[in-house]
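Colleague: dropping the sequence and predicted coords here.
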Amino acid sequence: IGDKDRMVFELLFEPCGVTENQFKGLVACGALEWIDLGPNISFVGEGKDQSADFLYWLYSGDVEVCYEGMSISIIQRCSGRSIDDPQSVGVFGDMQFLYALDKRNKEKRNVKYKRSEAKDASIDKTEENDHIYGDYPAATVTTVSKTSSLLKIDCVKLFQLMDDDESLASSVRDLLIKGLQRKVAYLLGVIADTNRKEYLSTDRSRYEDTASGF
């Protein structure tokens, strides 16, 4: 594998338990592709634009994360970041991927039930709970001012490999869980920083109002 592939293996895949042979399989089947995107290009969408076709990992450049039209944060990278780094945000498109993964698992369970011709209440319960597989909240991710380099992961090909390799499937789930943990920690930090700035701004305004009264 090339230097760039080696780098992403060590930063993103290996810490989650993906072996080098499994990673080479991802490369060989074309599941991984490096892309460069210019400024102001949305590559992950929310609402009707949601798609579970691809996952993305930011290697370099800057992207803006928005939810329901509101900017949440701008993330900048120079040379990638390890999934184990507390400042990592994992991959983009993970919520859509998890939705698709849930749906696939449900379909597999239904096929298994049909093959066994089970007609008990558990089937009815599964069918009645379709709403739990509704759309997950997802952000829009857009490149900002620079050309951004990203790893693009083909989810269809990834699913095919996961179907045949439970070890790989488990490692991918670990990768997603780690990424979500990093996102939550990152967003909590953003919220805390915003609240701190608002508090200081309000406190300063009160001081100025008090001072002007003398």
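Modeller: Noted; the coordinates are in hand.

Colleague: from now on I want contacts and neighbour counts done on CA atoms only, so please keep to that.
Modeller: Fine.

Colleague: what's the first-to-last distance across stretch 151-170?
Modeller: 21 Å (Cα to Cα, to the nearest Å).

Colleague: show me which residues of the helix or strand hosting residue 161 are buried.
Modeller: Residue 161 is part of helix 155-164 when elements are defined by DSSP states H and E. For helix 155-164, burial by neighbour count (16 or more other Cα atoms under 10 Å) applies to 155, 157, 158, 159, 161, 162.

Colleague: other SSEs contacting the longest strand seen in the chain?
Modeller: Secondary structure assigned by DSSP state E gives strand 54-67 as the longest strand of the chain. The helices and strands touching strand 54-67, judged by 3 or more Cα pairs under 8 Å, 6 or more residues apart in numbering; DSSP states H and E, are strand 70-77, helix 94-115, strand 140-143, strand 148-154.

Colleague: now do the strand or helix carrying residue 185 against helix 94-115, angle only.
Modeller: Using DSSP H and E, residue 185 falls within helix 166-212. Inter-element angle recorded for helix 166-212 and helix 94-115: 140 degrees (by axes from the mean of the first three to the mean of the last three Cα atoms, to 10 degrees).

Colleague: tell me the angle helix 166-212 makes with helix 155-164.
Modeller: Going by the same axes, to 10 degrees, helix 166-212 makes 130 degrees with helix 155-164.

Colleague: alongside the first one, take a look at this:
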Amino acid sequence: MLTAEPVGRVLDYRAPEGGCAEGAFVVVPLGPRLVMGVVWGPGEGGFDLARLRAVNRVLDVAPMRAELRSFLLRAADYTLTPPPAMLRLATRSPGLGEAPGPRRVYRLAGTEPARMTEARARVLDALQSFGGAALTLSELAAAAEVTTSVVKGLVKIGAVLEEEAPRDLPYPRLDPSLPGKELSGDQAVGAERLRAAVRAAAMAQRC
């Protein structure tokens, strides 16, 4: 277990019931306090297991990926920084141990108001222009160039839906097999020049 506290090394703890995976964010006892840490790998052992203190709880957040843990260790070596200090930099986020709160978002309801005004039409047009994606109140008001009261009025008459959605959704993994975007003529020429330069550099390295 690596914590962000200045102890200078990883610590062994007894896994909670049900276990915990590498990279999991956990709360562990350290002296008289409870601190946050990350499961860095299997315990080292070599001492009386009865003396091990147990993990207090596993946080309900996405685990730290192996790539980030590896990067933090390499950065620590390169900058001569203790690993706990690097972990503190990577986890200095208020409310990290708290469950992500919901936010209110707005989307088209599929019905038009009985009385259409220019401001209301701009709100509906803005939602349509985003392809049905949900927007927050401030985002929608800014996109439609109206006050928030116009949006709330459309919610009251059922023309716009108000829903709760998770505040922080994980980003999807990049898929290099997906087709690229169609390029314009000038963009295609520039892309081919870049590819040619990369091929030439690779050939020069092999020579």
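Modeller: Thanks, I have it. What you see is a predicted model; the values in this text were computed from it and never measured.

Colleague: how close are the two chains, by TM-score?
Modeller: Aligned and superposed, the two chains score 0.24 in TM-score terms (TM-score structural alignment, normalised by the length of the second structure); 82 aligned residues with a Cα RMSD of 5.2 Å.

Colleague: could the helices and strands packed on strand 54-67 of the first structure be laid out in TSV, adding mean neighbour count?
Modeller: What follows is these, written out as TSV (neighbours: other Cα atoms under 10 Å):
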stretch	mean neighbour count
strand 70-77	15
helix 94-115	16
strand 140-143	23
strand 148-154	21
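
Colleague: which stretch among the ones you listed comes nearest residue 199 of the first structure?
Modeller: Closest to residue 199 of the first structure of these, according to Cα to Cα: strand 70-77, at 18.6 Å.

Colleague: before we move on, back to that, what is the helix holding residue 185 of the first structure packed up against?
Modeller: helix 155-164.

Colleague: the helix it packs on packs against which elements?
Modeller: So helix 155-164 of the first structure, by 3+ Cα pairs under 8 Å, 6+ apart, packs with helix 166-212.

Colleague: ok so, going back, dump the helices and strands packed on strand 54-67 of the first structure into JSON lines; add distance to residue 61 of the first structure as well.
Modeller: Shown next, in JSON lines, are those (distance: least, Cα to Cα, whole Å):
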{"stretch": "strand 70-77", "distance to residue 61 of the first structure": "5"}
{"stretch": "helix 94-115", "distance to residue 61 of the first structure": "20"}
{"stretch": "strand 140-143", "distance to residue 61 of the first structure": "8"}
{"stretch": "strand 148-154", "distance to residue 61 of the first structure": "4"}
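
Colleague: for those, which one sits closest to residue 36 of the first structure?
Modeller: Of all these, strand 148-154 comes closest under Cα to Cα, at 4.5 Å.

Colleague: related to what we said a few turns ago, for the buried residues of helix 155-164 of the first structure, which one is nearest residue 106 of the first structure?
Modeller: The closest of these, once distances to residue 106 of the first structure are taken by Cα to Cα, is residue 159, at 14.4 Å.

Colleague: so who does that closest one touch?
Modeller: With contacts taken as Cα atoms under 8 Å, 6 or more residues apart in numbering, residue 159 of the first structure has no neighbouring residues.

Colleague: any idea how far it lies from residue 73 of the first structure?
Modeller: 30 Å.

Colleague: tell me where the second structure has helices.
Modeller: 66-79, 83-91, 118-129, 137-144, 148-156, 185-206 (DSSP state H).

Colleague: quick one: closest of the ones you listed to residue 58 of the second structure.
Modeller: Across the helices of the second structure, closest to residue 58 of the second structure is helix 83-91 (Cα to Cα), at 15.2 Å.

Colleague: show me what the closest one is packed against.
Modeller: Against helix 83-91 of the second structure (3+ Cα pairs under 8 Å, 6+ apart) you get strand 2-3, helix 66-79.

Colleague: that older thread, and the angle for the helix holding residue 161 of the first structure with strand 54-67?
Modeller: Using the same axes, to 10 degrees: helix 155-164 of the first structure against strand 54-67 is 120 degrees.

Colleague: look up how far residue 58 of the second structure lies from residue 27 of the second structure.
Modeller: Distance from residue 27 of the second structure to residue 58 of the second structure, counting by Cα to Cα: 6 Å.

Colleague: residue contacts, residue 204 of the second structure?
Modeller: Taking Cα under 8 Å, 6+ apart as the contact definition, residue 204 of the second structure lies against nothing.

Colleague: can you tell me how far it is from residue 126 of the second structure?
Modeller: 51 Å.

Colleague: for residue 102 of the second structure, same thing?
Modeller: According to Cα to Cα, residue 102 of the second structure and residue 126 of the second structure sit 23 Å apart.

Colleague: neighbour-wise, which of these two wins?
Modeller: Using other Cα atoms under 10 Å, the more surrounded residue of residue 102 of the second structure and residue 126 is residue 126, with 21 against 12.

Colleague: fine, thanks again, bye for now.
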